[in-house]
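Engineer: only geometry, no sequence info:
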């Protein structure tokens, strides 16, 4: 009789276990489109008989049924770590490529409003003066064309500075977001620790935490170190951003304008102590743009403006004479008294008669040798045109290499994400197969209960009538 009732208990545990497994499969199916969800699996274990017999009692060795020991969250720690690394690399490369694209936009090349086109117009204007030095129209035209070039230099310089300022604001917002995510991870660590200590389910909490860690990997290149009771430490740039249930805040330090990056580069530091953090991901790309890409091209643009002004001024003030027979003066000057650069260059006069086209003293002569000399600067080796062409070619090559790197890294990141998804993602075909398996097991356990019930009915209600 005791064996019969133990079989009934085994059937009962089977019904409970298969129903629990069906619940888990249903949870997986319900969250097939939930971002960050990791599929779960009901781990079953046989309930064994007593290993040590008690007085007047021995085990029959069959066991006591089945139990769901735990609901396991399926994840591959190695693939998760690779995912953090590759996502950080992709975010950094994308940000750097975006910065180079912004520089191309500032230079507006190729195009009618680009500096190359404006330079060509200036040289054409001086050639027109060479062909008609005695007319005010050609002189006024070249003044207008030089004003247009100065405006183009101002626009490019202002665009680079505006992009630098916007990038710094974006970095500040990103750091605030990182601090908020770190605080949330610390809170989740505490909740997961308490859940594990009290044997409460924490899988959904771990999913939320992993989603935040991946977000941090994109933003700042986070990596994790697993601790006890299911907690993790999050490391960013060599600094423990989250340690157990506590989080470290970050801040942005350094120059507030593009001109100051040479002496005080922008950097990410700890809010307390000011220790420098070397992040990866989007933050690293933004730092590279502010401390390297934008200052470098701003410096090249300033050098171009100065070289152009020096070249034209050098010819215009050396043995050159204007329409009135006076010695030529500087064509370009600084608007603020500092050395000429792309942001302060300006045309020094607006009177067409001050254009010094002649190489001969005396008023109203038709010599135009100096105007021709300035026009020939367009083909001078190492001149403004050659310098700018090298700059544009360098920018184009860097942008192409950066975009190629982004494409390659995107392929790698996509492959890693696919591998992660193959492990942690929900496969509806697999879940349907599991559901059928659990359903048949549940039906079989129910049939076992019916069979035992019939056996007990025969034993209890019919066996006693045999002797009557």
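Structural biologist: That came through, no problem. Because the structure is predicted, anything quoted here is derived from the model rather than measured.
Engineer: could you use CA atoms for every contact and neighbour count after this?
Structural biologist: Fine.
Engineer: what number of residues lie near residue 3?
Structural biologist: Residue 3: 11 surrounding residues under other CA atoms under 10 Å.
Engineer: from residue 452, how far out is it?
Structural biologist: Going from residue 3 to residue 452 by CA to CA, to the nearest Å gives 11 Å.
Engineer: overlap of the contact sets of those two?
Structural biologist: With contacts taken as CA atoms under 8 Å, 6 or more residues apart in numbering, residue 3 and residue 452 have no neighbour in common.
Engineer: where along the stretch 351-468 of the chain do the strands fall?
Structural biologist: Taking DSSP state E, counting those that start in this stretch, the stretch 351-468 of the chain contains no strands at all.
Engineer: for residue 327, which non-adjacent residue is closest in space?
Structural biologist: residue 321 (4.5 Å; CA to CA, 6 or more residues apart in numbering).
Engineer: isn't that neighbour up against residue 367?
Structural biologist: No: checked against CA atoms under 8 Å, the pair residue 321 and residue 367 is beyond contact range at 9.6 Å.
Engineer: out of these two, which sits in the busier spot?
Structural biologist: residue 321 (27 against 19).
Engineer: helices or strands up against the helix or strand containing residue 215?
Structural biologist: Residue 215 belongs to helix 203-220 when assigned by DSSP states H and E. Helix 203-220 is packed against helix 77-107, helix 136-197, strand 222-226, helix 281-288, with contacts defined by 3 or more CA pairs under 8 Å, 6 or more residues apart in numbering; DSSP states H and E.
Engineer: A further structure is provided below for comparison with the first:
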């Protein structure tokens, strides 16, 4: 009887609806899960002859509730948030270093000039001359430790890049594999919802490492490229990201994409954490290190040149107090090991004469050409560096908060669209359960009608 067949289709369709609802409820707390929805369609008459209401209902598909634009917006804001967060973390470390008392170059200079002033009262005093040497040595250690701190962070950033590249390459391989499985399942009319969620999660992690673009393909796979266009994943083929060390600095690197034997250089900003690492190294850390080197050279040369105009207590020509390696001045700056009586504080070697000492004190106000700061006193240059660090740190903090808020908004929109709503699913359970029972009632009614017909004979 057609009434029973129609009711059976209703039973099957509403049982599928119950299954989908149960799956949603089971995954109400599963991160990244996109709720599903059974799609129903009426079955029309099997023949154009005669009058027929139809043949019941069928489930045409199980729809995954997601919006490609919303998901892409989440990935885009995630890239910016990760970039800002990584940059802020590095900038905060630099600000902490620059604010540390033991790294304060200006304070070290003040201490040295104070020792020079003290010695002007009695230039021939061995203890006072020793104090000059001690403060000079302390100043070199400030330069050394600050430079070493820059170098250590520079090295750490290289290690961060290596880890980010390794993670990115692993994600690319996994995305390509999921692409393959989605295509295979879609070709057999299977439900790839779980695989689509998995792929979205993997691409979300990748977007933290770099800025990406995606393009849906007819076979269900997703093409992934860098924002600048270089291929990352095409179908089931994955690229490999490589960081090629800079010949002049092993902790800097040129980034490139290797796809199927072809190399694509990454020109410009890669975005995400990888972009933040390189940008911070190139735009902030290395210029600061260069400025520190210039300060060390300018001060050491000026001090040594001034000493060269005088004579020590033994009547010998003035010798340098500072020495450094031109390849890395601030990290190698040190005192030469002069004894107190070898300090040439007088132009003629007379014990009470302090004219060269006066010239050394005058260096505190002498200006030098420092990149980014013009002609400026060494102490003022360092103070300006500290100020610049604080200003930039505040700006980066503001940018990070804005990026985080945008990402949170994008995630909220995505979750409102795709996440499971317990109240809605509870209502669906009632709807499908009632429909299922109603179809059972139809079968029961059909059975009663059949029994009544049999009873007539």
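Structural biologist: Structure's in. What do you need? None of the values given here were measured: they were computed from a predicted structure.
Engineer: now do the SS call for residue 116 of the first structure.
Structural biologist: Three-state call for residue 116 of the first structure (DSSP: H, G, I helix; E, B strand; the rest coil): helix.
Engineer: can you get me a residue count around the equivalent of it over in the second structure?
Structural biologist: Residue pairing (TM-score structural alignment): residue 116 of the first structure is matched to residue 106 of the second structure. For residue 106 of the second structure, the neighbour count with other CA under 10 Å is 18.
Engineer: show me what contacts residue 106 of the second structure?
Structural biologist: 378, 379, 380, 382, 383 are the contacts of residue 106 of the second structure under CA under 8 Å, 6+ apart.
Engineer: find the nearest non-adjacent residue to the third one, please.
Structural biologist: Of all residues not flanking residue 380 of the second structure in the chain, residue 106 sits nearest, at 7.4 Å (CA to CA, 6+ apart).
Engineer: do the same with the last one
Structural biologist: Once its chain neighbours are removed from consideration, residue 383 of the second structure has its nearest residue in residue 106; the separation is 6.8 Å (CA to CA, 6+ apart).
Engineer: could you report the neighbour count for residue 452 of the second structure?
Structural biologist: Neighbour tally, residue 452 of the second structure, other CA under 10 Å: 11.
Engineer: and it, what's its match in the first structure?
Structural biologist: Per TM-score structural alignment, residue 452 of the second structure is aligned with residue 458.
Engineer: got it, and residue 20 of the second structure?
Structural biologist: In the first structure, residue 20 of the second structure lands on residue 24 (TM-score structural alignment).
Engineer: buried residues in the helix or strand hosting its match, which are they?
Structural biologist: Counting by DSSP H and E, the element that carries residue 24 of the first structure is helix 2-30. Residues of helix 2-30 of the first structure classed as buried: 7-22, 24-25, 28-29 (neighbour count, 16 or more other CA atoms under 10 Å).
Engineer: against the second structure, where does whichever helix or strand comes after that helix fall?
Structural biologist: Next in sequence after helix 2-30 of the first structure, counting helices and strands by DSSP H and E, comes strand 40-47. Using TM-score structural alignment, strand 40-47 of the first structure corresponds to residues 36-43 of the second structure.
Engineer: which positions in the matching stretch come out as buried?
Structural biologist: Quick answer for stretch 36-43 of the second structure (16+ other CA under 10 Å): 36, 37, 38, 40.
Engineer: and which of those is nearest residue 359 of the second structure?
Structural biologist: residue 36 (81.7 Å; CA to CA).
Engineer: tell me if I'm right that the closest one and residue 61 touch.
Structural biologist: No: at 10.1 Å, residue 36 of the second structure does not count as touching residue 61 under the criterion of CA under 8 Å.
Engineer: show me the contacts for the residue nearest to residue 322 of the first structure when sequence neighbours are not counted.
Structural biologist: Distances taken as CA to CA, 6+ apart put residue 356 closest to residue 322 of the first structure, at 3.7 Å, once the chain neighbours are dropped. By CA under 8 Å, 6+ apart, the residues touching residue 356 of the first structure are 316, 320, 321, 322, 323, 327, 328, 329, 370, 371.
Engineer: please pull up the equivalent of residue 356 of the first structure in the second structure.
Structural biologist: Aligned by TM-score structural alignment, residue 356 of the first structure pairs with residue 344 of the second structure.
Engineer: aligned against the first structure, show me the partner of residue 415 of the second structure.
Structural biologist: Per TM-score structural alignment, residue 415 of the second structure is aligned with residue 421.
Engineer: run a quick neighbour tally on that match.
Structural biologist: 18.
Engineer: next, count neighbours for the residue opposite residue 436 of the first structure in the second structure once aligned.
Structural biologist: Residue 436 of the first structure maps onto residue 430 in the second structure, with residues paired by TM-score structural alignment. By other CA under 10 Å, 12 other residues sit near residue 430 of the second structure.
Engineer: how about the buried residues of stretch 36-43 of the second structure in CSV, adding distance to residue 367 of the second structure?
Structural biologist: What follows is the buried residues of stretch 36-43 of the second structure, written out as CSV (distance: CA to CA, whole Å):
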residue, distance to residue 367 of the second structure
36, 71
37, 73
38, 77
40, 81
